[in-house]
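Peer 1: Any chance you can model this:
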Amino acid sequence: MARSEIDYGGMMHRAMQGLIANVLEDVARNGLPGEHHFFITFDTREDGVEMADWLRDRYPEEMTIVIQHWFDNLTVDDEGFTITLNFGNSPEPLRIPFDALRTFVDPSVEFGLRFETQDSEDDDEDEADEDFAGEDGDDDHSPDDGPPGGGEVVQLDRWRK
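Peer 2: Reported below is the predicted structural model:
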């Protein structure tokens, strides 16, 4: 069966997931270099997300984690990653599939990616936009605040003809 078009949106989505996987694999092997740290927002309802019941109750739809000063047991595979993070002096393991990711931001270098979801097949928007967010100096970030920002969202639609 012949394809009617090239799925650039899906290909970009998978490529961006691969980039995040490569970054996390490097951090798992070598730790976080310099001032790098990550804000990762994910959909807690996505199949394959594993987290403590009390965290799921607190974040029933979306959660942002910060990978910075303390984390443990970071492992990456083809489908996602696992990590143990500290929540109020309570270490909790998380399993986050790459398909659950909504944003990945490294404010130390003003780099970010935003994964858009498609609720219907008729939706013409790309699944993936690039989002460049800057550091705003907020060290008291809580998981439900979302990543620090102020950057511009660059829509891929600008270059479509």
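
Peer 1: from here on, contacts and neighbour counts on C-alpha atoms
Peer 2: Will do.

Peer 1: roughly how far is the biggest helix by length in the chain from the heart of the chain?
Peer 2: For the chain, the helix with the greatest residue count under DSSP state H is helix 8-30. Distance of helix 8-30 from its chain centroid, counting by CA atoms, centre = their mean, to the nearest Å, is 10 Å.

Peer 1: Run through the neighbouring helices and strands of the helix or strand just after that helix.
Peer 2: For helix 8-30, the following helix or strand on the C-terminal side (DSSP states H and E) is strand 38-43. Here strand 38-43 touches strand 62-67, strand 101-106, going by 3 or more CA pairs under 8 Å, 6 or more residues apart in numbering; DSSP states H and E.

Peer 1: Another sequence for comparison is provided below:
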Amino acid sequence: MSATIDYGNLMHRAMRGLIQQVLNDVALNGLPGQHHFFITFDTMHPDVEIADSLSDRYPEEMTIVMQHWYRDLEVTDEGFSVTLNFGDQPEPLYIPYDAIRTFVDPSVEFGLRFETQEEAGEYPPPTPVEDGDPPPTRRRSKPKPKGDGEVVSLDSFRKT
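Peer 2: Below you'll find the predicted structure:
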């Protein structure tokens, strides 16, 4: 048994489980009301499956929008697959939960941000930041969707 409780990994798993539950409900019942999702993921993750043309265009990360048109949403314990339209061309995608960097539903100002994994199963230690400073990232990130919503970084809950 470990000498400490690994709250960081427990929170990451719980939040990915929340995403799985939300997507599973959408797969069964569709998107309710004005809900829609911006999902940013690591295109270099070894289990991501996207067309070569998309990985060439987005060599590090990509943000998809699930709103008006999507089909074939299938949710598993490891990730989800969905077909989205890119320039009037339907493209199937498979995204494991471990590849997700942000999950945002701007209709209700809800968002999650996951720090990148440095080693399988271990998340980087928190980096001290000044009040009001965004957490540092190792890779370029897309601009946040407009709105007053707040993205929660799970590392802010870790003790140093």
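
Peer 1: List the contacts of the longest helix of structure 1.
Peer 2: Applying CA atoms under 8 Å, 6 or more residues apart in numbering, the contact partners of helix 8-30 of structure 1 are 33, 74-78, 80, 98, 104, 113, 115, 126-128.

Peer 1: Also stretch 93-109 of structure 2?
Peer 2: 16, 19-20, 34-43, 45, 47-51, 78-84, 110-116, 145, 147-151.

Peer 1: Pull out the buried members of those.
Peer 2: Buried subset of the contacts of stretch 93-109 of structure 2 (neighbour count, 16 or more other CA atoms under 10 Å): 16, 19-20, 36-43, 48-49, 79-84, 111-116, 149, 151.

Peer 1: related to what we said a few turns ago, go through the contacts of helix 8-30 of structure 1 and give me the one with the most neighbours.
Peer 2: In terms of neighbours by other CA atoms under 10 Å, the contacts of helix 8-30 of structure 1 top out with F104 at 26 neighbours.

Peer 1: Under the alignment, what does that one map to in structure 2?
Peer 2: Under the alignment (TM-score structural alignment), F104 of structure 1 maps onto F103 of structure 2.

Peer 1: contacting residues around the residue nearest to its match when sequence neighbours are not counted?
Peer 2: Setting aside the residues directly before and after it, F103 of structure 2 is nearest to I39 in space (CA to CA, 6 or more residues apart in numbering), at 4.7 Å. Going by CA under 8 Å, 6+ apart, I39 of structure 2 touches T63, I64, V65, I100, R101, T102, F103, V104.

Peer 1: returning to that earlier point: how big is the angle separating the longest helix of structure 1 from strand 101-106?
Peer 2: Computed by axes from the mean of the first three to the mean of the last three CA atoms, to 10 degrees, the angle separating helix 8-30 of structure 1 from strand 101-106 equals 50 degrees.

Peer 1: what's the mean distance for helix 8-30 of structure 1 versus structure 2?
Peer 2: After superposition onto structure 2, helix 8-30 of structure 1 sits on average 0.3 Å from its aligned residues (mean CA distance after the TM-score superposition for structure 1).

Peer 1: Just the buried positions in that helix, please.
Peer 2: In helix 8-30 of structure 1, counting by 16+ other CA under 10 Å, buried: G9, M12, H13, R14, M16, Q17, G18, I20, A21, L24, E25, A28.

Peer 1: quick one on the thing from earlier: I'd like to know which of the contacts of helix 8-30 of structure 1 is nearest to D157 of structure 1.
Peer 2: For the contacts of helix 8-30 of structure 1, the minimum distance to D157 of structure 1 (CA to CA) is 7.9 Å, reached by D126.

Peer 1: any idea how far that closest one is from A15 of structure 1?
Peer 2: 13 Å (CA to CA, to the nearest Å).

Peer 1: Next: V27 of structure 1.
Peer 2: 19 Å.

Peer 1: got it, and R160 of structure 1?
Peer 2: For R160 of structure 1, the distance to A15 of structure 1 - CA to CA - is 19 Å.

Peer 1: N89 of structure 1 too?
Peer 2: 35 Å.
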